[in-house]
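Novice: turn this into a structure:
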Amino acid sequence: MKTLLDLAMQAHQLTKNKRNSKPKWIKPMCRMQSGSYECGYYVMKHMSTIISANVVDSWIEVFNVQDPFSEEDINQIR
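Specialist: Just a heads-up that it's a prediction; the model follows:
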């Protein structure tokens, strides 16, 4: 996916006669589900975190843990 987006950005820059460098990709850490059924809860929890934290500059300030959410966190979203 990253390669495809890099190529699209490069093509766009060529149409605008610009020669910019490749975008700098940042992979923030975030909590990952341990099972196969919690994905909706994780999406909702991450959306809630983004909105309540007013993330503007750095995802690292908010998403810096890779451990799964606790049962209590998931129950709170329910």
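Novice: for the rest of this, base every contact and every neighbour count on C-alpha atoms.
Specialist: OK.
Novice: quickly note the distance from the most centrally placed residue in the chain to S58.
Specialist: What sits nearest the mean C-alpha location of the chain, by Cα atoms, centre = their mean, is P28, with 6.5 Å. Look at P28 and S58: by Cα to Cα, to the nearest Å, they are 9 Å apart.
Novice: over to Q33?
Specialist: For Q33, the distance to S58 - Cα to Cα - is 23 Å.
Novice: higher neighbour count, these two?
Specialist: Taking neighbours as other Cα atoms under 10 Å, Q33 and S58 compare with Q33 leading, 16 against 9.
Novice: let me know whether that one touches C39 as I believe.
Specialist: Yes. Using Cα atoms under 8 Å as the test, Q33 is close enough to C39 to be in contact (6.8 Å).
Novice: could you pull out the helices in the chain for me?
Specialist: 2-15, 39-53, 71-77 (DSSP state H).
Novice: I have a second one here; can you model it like the first so I can compare?
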Amino acid sequence: MCPEMISATMLKSDADRILLYMTRSMSALSSKTFILCPYYEKSHWMLLVLCLSKREVYIFDSQQKKRNLRIKEPLNNAFRSYKRLGGQSKGTKLTWIPAQCAQQPGSLDCGYYVMRFMYDIIMNHGNSQDLTKDFSRTLPYSPEEINEVKDFWADYFMNNVEFLA
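Specialist: You can find the predicted model right below:
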């Protein structure tokens, strides 16, 4: 899901539109194993990984703290709407699971950690049936692992963005 659309700021300013966006996204992506949802709240990036078939949301937070995420209620509501649109009334509650994930040593790398989480999930755990078992790393990423993500992003940007001269 688009991080701008599901940010805490957007949820606060236009909740009905965001609920519709999330519901439509779930419907469009229902055949996927995971829906990656980079989420920004209170100056911090996290990755939410939605697994529709298991009714679970994995929370990848590189600064694991107890958080009352603003997105929980709207995403739960969108999931209920998605299930009802499919004619289902049972099993319409999401379970939120804090994932064991790499913890950043400083306070400025959360965005890079989210990108690295997404990369690792896609490359190594795309067919996982349980991210809590298959993705369990608490040690920080090395500078090389973070630089790899930076290089991927720079290559993508340079190859896909047209520059005006």
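Novice: list the TM-score for the superposed pair.
Specialist: TM-score of the superposed chains, computed with TM-score structural alignment, normalised by the length of structure 1, equals 0.61; 78 aligned residues with a Cα RMSD of 2.8 Å.
Novice: what's the helix or strand harbouring P38 of structure 2 aligned against in structure 1?
Specialist: Per DSSP states H and E, P38 of structure 2 falls inside strand 35-41. Using TM-score structural alignment, strand 35-41 of structure 2 corresponds to no residues of structure 1.
Novice: after that strand, next one along is what?
Specialist: In N-to-C order, the element after strand 35-41 of structure 2 by DSSP H and E is strand 44-51.
Novice: ok, the nearest residue to R137 of structure 2 once chain neighbours are set aside - how many residues close by?
Specialist: Spatially, and ignoring its direct neighbours in sequence, R137 of structure 2 is nearest to C101 (4.8 Å; Cα to Cα, 6 or more residues apart in numbering). Close neighbours of C101 of structure 2, defined as other Cα under 10 Å, add up to 22.
Novice: counterpart of C101 of structure 2 over in structure 1?
Specialist: Checking TM-score structural alignment: C101 of structure 2 goes with C30.
Novice: so its match sits right up against V65, yeah?
Specialist: Yes. Using Cα under 8 Å, C30 of structure 1 is in contact with V65, at 5.5 Å.
Novice: who touches both of those two?
Specialist: Between them, C30 of structure 1 and V65 share no contacting residue under Cα atoms under 8 Å, 6 or more residues apart in numbering.
Novice: the residue nearest to R137 of structure 2 contacts F135, doesn't it?
Specialist: Yes. Judged on Cα under 8 Å, C101 of structure 2 makes contact with F135 at a distance of 7.1 Å.
Novice: what residues are shared contacts of these two?
Specialist: With Cα under 8 Å, 6+ apart, C101 of structure 2 and F135 have no common neighbours.
Novice: can you get me a residue count around the aligned residue in structure 2 for K2 of structure 1?
Specialist: Applying TM-score structural alignment, one finds that K2 of structure 1 aligns to K72 in structure 2. Close neighbours of K72 of structure 2, defined as other Cα under 10 Å, add up to 13.
Novice: again with C110 of structure 2
Specialist: For C110 of structure 2, using other Cα under 10 Å, the count is 22.
Novice: ok, it touching Y40?
Specialist: No. Applying Cα under 8 Å, one finds C110 of structure 2 not in contact with Y40, separated by 9.9 Å.
Novice: list residues touching both of these two?
Specialist: Joint contacts of C110 of structure 2 and Y40 (Cα under 8 Å, 6+ apart) are M46.
Novice: mind listing what the residue lying closest to N77 of structure 2 once chain neighbours are set aside touches?
Specialist: Spatial nearest neighbour of N77 of structure 2, chain neighbours left out: L19 (7.3 Å); criterion: Cα to Cα, 6+ apart. Going by Cα under 8 Å, 6+ apart, L19 of structure 2 touches 74-75, 77-78.
Novice: cool, thanks, talk later.
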